[in-house]
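Peer 1: output the structure for:
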Amino acid sequence: MKRTVDPAEVGFDPARLNRIDQRFGRYVDSGLLAGWQIVVTRRGEIAHASAYGDRDREAGLPVEPDTLWRIYSMTKPVTSVAAMALWEEGAFQLTDEVSRWIPAFADVRVYDRGSARQPFTVPASEPVRVWHLLTHTAGLTYGFMHTSVVDALYRAAGHEWGAPPGTDLAQACDQWARLPLLYEPGTRWGYSVATDVLGRLVEVVSGRRLDEFVSERILAPLGMTDTRWWVDEADADRLAALYVPDPSTGRAVRDDRAGAAARRPPALLSGGGGLISTAADYHRFTQMLLNGGEGDGARILGSRTVRLMTTNQLPGGRDLASLATGGFAETTLDGVGFGLGFGVVENPVPGRTHGSRGEFFWGGAASTAFWVDPAEELTAMLFTQLLPSGTHPVRPQLRQLVYSALID
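Peer 2: Modelled structure (predicted):
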């Protein structure tokens, strides 16, 4: 990607924007990251686009404009948009019970007490509803959390960083439904497989596979031709390798075992973390959101639907700090709410950070991130390749650097 406007014309100080490259360049020069790509836009124009380091350090392949990045949980907003496209057609209500389409979610139970070997559960007093999936308030969890008995039950069932081999999305949803919920639906917030279940709901309601529906309704209309669920041999050298921090030095060390999954068709189409994309493609997606649901002449969602999705939906209008169950999340918690598929900034002050009320965002497990700030007409994206996210403060630092460069 290339800059399309003089930064000063859209309110940026060019010298201050250059601090982004200086700061992030140090991560590569010190070996903490292998490479990265950053894009900042304002008023629909690209004010800053830069890349540094290697997509594959061992092969000596640099980050290039068309590098394919594993975006992991940045898939969640895409799946949420797919679901809301069906909602706009009247296919379901947000208050509908999920068991209407996925019968295994009828008569779910909630963990009450006991150990992973002998858990005691009680019937849920509230059914899991569609809006619970979109907001991560369904009571589901992730096995990799390691913070509760329910997490341990997920791991015992083979659901930690993925599903048991050969398990497809329908089977996984049935397995998750048989495990106890972490809390009563609609009462707390917990990062979870909820968006994967939402992806299955999209399949059942639409009568299409998730990949087919997403391609037909989002990727193709927006011209996101490089976004896919796996990478074939023809594009293999464009794929950024994955890295993890060395426990003793912190330097990025290649992890081919985690990276291998992207090289073959998945048994489970993960609406919560399965997509691979490019900066140019995800830029099209963020611009569609900034433009109220329209991108390059294609209307994906109505403007009021985007507004609904990016409004805090948590019970009582509370923030994540007061409702989160603990464990990992791709966000800070103070002053942050959650909409229908996005984290939403309610107040940047409690988090001691730059930002605007109404800004929405999310990130991915390999330290990628994006945000859309309607008040400033601004978007920013970070692509990199280090597991897990949160290893280095790249997200808050990018935020500091971008907003500090605004001078209008």
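Peer 1: all contacts plus neighbour counts: C-alpha atoms, from now on.
Peer 2: Fine.
Peer 1: residues near residue 84, how many?
Peer 2: 26 (other Cα atoms under 10 Å).
Peer 1: residue 290 now?
Peer 2: Neighbours of residue 290 (other Cα under 10 Å): 24.
Peer 1: distance of it from residue 359?
Peer 2: Applying Cα to Cα, to the nearest Å, the value for residue 290 to residue 359 is 10 Å.
Peer 1: identify the contacts common to those two.
Peer 2: 372-374 (Cα atoms under 8 Å, 6 or more residues apart in numbering).
Peer 1: okay, helices next: where are they in the stretch 51-200 of the chain?
Peer 2: 75-88, 130-135, 149-156, 169-178, 194-206 (DSSP state H, counting those that start in this stretch).
Peer 1: next, the second sequence, to be compared with the first:
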Amino acid sequence: MQTDLSVTTDPAEVGLDAGRLQRLDRRLARYVDEGQLPGFLVTVARHGRLVHVGRHGKRDVEAGLPVTVDTRWRIYSMTKPVTSVAAMSLYEEGAFELTDPISRWLPEFADTRVWTAGPAQKPVTVPLLEPIRVWHLLTHTSGLTYGFHHAHPVDGLYRLRGHEWGTPPGADSAEVVRQFAEMPVLFQPGTEWNYGVSTDVLGRLLEVVAGKPLDEVFAERVFGPLGMTETSFGLRPEDDVDSLAQLYGPGVTLLPAPFAQAALRKPTFLAGGAGLVSTAGDYLRFVEMLRRGGSVSDDPDAGRVLGPRTVAHMVRNHLPGGLDLETAGRPLYAETPLRGVGFGLGFSMVLDPVRYGGVSSVGTYSWGGAASTEFYVDPVEDLTVTFYTQLLPSSTLPVRNHLRPLVQQALL
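Peer 2: Predicted coordinates:
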């Protein structure tokens, strides 16, 4: 597995056209030159060989600092797949079953109720027909939500409790999750899909099961085996502050200080759903591990995180009735199509490229972050692509919709 971004293989050796790959950089660079994107870094690898590293623009526009291969990025929800992998490594050891009720470890969820009517200030609720289970957290079918959706009365209740783009000051993982359990879920668990704090709750469950904080769970089960030395919850004291890219909003305008400064230090709430800072080379090790079926190399004793059959199970569609996200999910705005796309244990995947509406292989799985970062793994072409910038929200530009066709067209 090649993850040193300073060394690349001739694309032709693995069936890619170097000239056509430049189309990817030119399209992304236009966003930078037009003042819509501060800067970016993109990687393309095939058969475990890195063939393209494109970068352009600034990691800090005001300071004039360029994007470099060792720039640190807030990866937001690309934290979620890390949490899912850590969870499945515990599952492989028999720590829990996917069908176990989460109230076994988080008893506050024993009395969680389901919204049926009413405003955020006075919701009408009914009891759960069945408990929230571990697999509901992994698949976002728990009924938990996000305050920033602004799509449902329960979203409003989250905001009233201080859960929108953050959590109440000083609240640790145990307290934040206790508050989630006090609020109703949107629907009976397992019946629909809704993107929300499910992975945050999963992170807390891992802390209880493992008996240690989530950052230590990650270090032991993911970062250590993969040699991911530059990924952490916020910057560490020894990290260079200038290596962290600035965070921007639409029009490449600096976001308010609380957004930008949150990643400068380890947060009180170690969220399974967001919060990691990483470099492109470090996260590429994680993505390549997925492509390889759970290991960083052919050596069975080196860096194996999961068994290949576990990874294969994670990237299958687990939505009820085999439906896609558009059919099983709530009508939320998404920067990439929900039609023809399923969801597994921590990843979305293309079920039907025609319905999806873009050039893609069946089974391509992916996830992204709020600051417009993304990765995808194409198991048919044995291909991985990662993309980094710091533009929030991710719906600002259709960058992700460009990535797949611009990479796929370079395959010979």
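Peer 1: residue 219 of the first structure: which of the shared contacts of residue 290 and residue 359 of the first structure is nearest?
Peer 2: residue 372 (18.8 Å; Cα to Cα).
Peer 1: map that closest one onto the second structure.
Peer 2: In the second structure, residue 372 of the first structure lines up with residue 377, judged by TM-score structural alignment.
Peer 1: before we move on, the earlier item: which of the shared contacts of residue 290 and residue 359 of the first structure lies closest to residue 403 of the first structure?
Peer 2: residue 373 (10.8 Å).
Peer 1: how about the closest residue to that closest one other than its chain neighbours, what does it touch?
Peer 2: Closest residue to residue 373 of the first structure apart from its sequence neighbours, by Cα to Cα, 6 or more residues apart in numbering: residue 359 at 4.4 Å. Listed by Cα under 8 Å, 6+ apart, the contact partners of residue 359 of the first structure are 310, 344-345, 371-375.
Peer 1: repeat that for residue 319 of the second structure.
Peer 2: Residues near residue 319 of the second structure by Cα under 8 Å, 6+ apart: 139, 141, 192-193, 325, 328, 342-344.
Peer 1: now residue 385 of the second structure
Peer 2: Contacts of residue 385 of the second structure (Cα under 8 Å, 6+ apart): 42-45, 375-377.
Peer 1: which strand or helix spans the match of residue 372 of the first structure?
Peer 2: Take DSSP states H and E as the rule and residue 377 of the second structure turns out to sit in strand 374-378.
Peer 1: neighbours of residue 140 of the second structure, how many?
Peer 2: 26.
Peer 1: repeat for the one 4 residues further on
Peer 2: When counting by other Cα under 10 Å, one arrives at 28 neighbours for residue 144 of the second structure.
Peer 1: what lines up against residue 57 of the second structure once you look at the first structure?
Peer 2: Matched by TM-score structural alignment, residue 57 of the second structure corresponds to residue 53 in the first structure.
Peer 1: which ones are touching its match?
Peer 2: Going by Cα under 8 Å, 6+ apart, residue 53 of the first structure touches 25, 28, 34-36, 62-63.
Peer 1: in space, what's closest to residue 358 of the second structure - neighbours in sequence excluded?
Peer 2: residue 405 (7.0 Å).
Peer 1: tell me the contacts of the closest residue to residue 143 of the first structure other than its chain neighbours?
Peer 2: Once flanking residues are discounted, residue 143 of the first structure sits nearest to residue 160: 4.1 Å by Cα to Cα, 6+ apart. Residues in contact with residue 160 of the first structure (Cα under 8 Å, 6+ apart) are 142-144, 154.
Peer 1: and residue 260 of the second structure, by the same measure?
Peer 2: 246-247.
Peer 1: any idea which helix or strand comes after the helix or strand hosting it?
Peer 2: Assigned by DSSP H and E, residue 260 of the second structure belongs to helix 257-261. Past helix 257-261 of the second structure, further along toward the C-terminus, the next helix or strand under DSSP H and E is strand 276-279.
Peer 1: that following strand corresponds to what range in the first structure?
Peer 2: The aligned range for strand 276-279 of the second structure is 275-278, by TM-score structural alignment.
Peer 1: can you list contacts of the matching stretch?
Peer 2: Here stretch 275-278 of the first structure makes contact (Cα under 8 Å, 6+ apart) with 65-72, 74-75, 226-230, 262.
Peer 1: now the top helix by length along the first structure: how far from the chain's centre is it?
Peer 2: Longest helix of the first structure, by residue count under DSSP state H: helix 14-29. The chain centroid and the centroid of helix 14-29 of the first structure are separated by 25 Å under Cα atoms, centre = their mean, to the nearest Å.
Peer 1: that helix vs the second structure, average distance?
Peer 2: Compared with the second structure after fitting, helix 14-29 of the first structure deviates on average by 0.8 Å (mean Cα distance after the TM-score superposition for the first structure).
Peer 1: give the aligned range of that helix in the second structure.
Peer 2: Going by TM-score structural alignment, helix 14-29 of the first structure lines up with residues 18-33 of the second structure.
Peer 1: on that earlier part again, tell me which of the contacts of stretch 275-278 of the first structure fall in strands.
Peer 2: Among the contacts of stretch 275-278 of the first structure, the members falling in strands (DSSP state E) are 69-70.
Peer 1: buried ones in the match of helix 14-29 of the first structure, by neighbour count?
Peer 2: 20-21, 24-25, 28-29, 31-32 (16 or more other Cα atoms under 10 Å).
Peer 1: where do the helices sit along the stretch 301-412 of the second structure?
Peer 2: Secondary structure of the stretch 301-412 of the second structure (DSSP H, counting those that start in this stretch): helices located at 308-314, 325-328, 353-356, 399-408.
Peer 1: the ones you listed: which one's closest to residue 15 of the second structure?
Peer 2: Going by Cα to Cα, the one of the helices of the stretch 301-412 of the second structure nearest residue 15 of the second structure is helix 399-408, 11.0 Å.
Peer 1: the closest one corresponds to what range in the first structure?
Peer 2: Counting by TM-score structural alignment, helix 399-408 of the second structure corresponds to residues 394-403.
Peer 1: can you list contacts of the matching stretch?
Peer 2: For stretch 394-403 of the first structure, contacts defined as Cα under 8 Å, 6+ apart pick out 16-17, 19-20, 24, 40, 353-355, 367, 369, 382.
Peer 1: so which bits of that stretch are buried?
Peer 2: 394-395, 398-399, 401-403.
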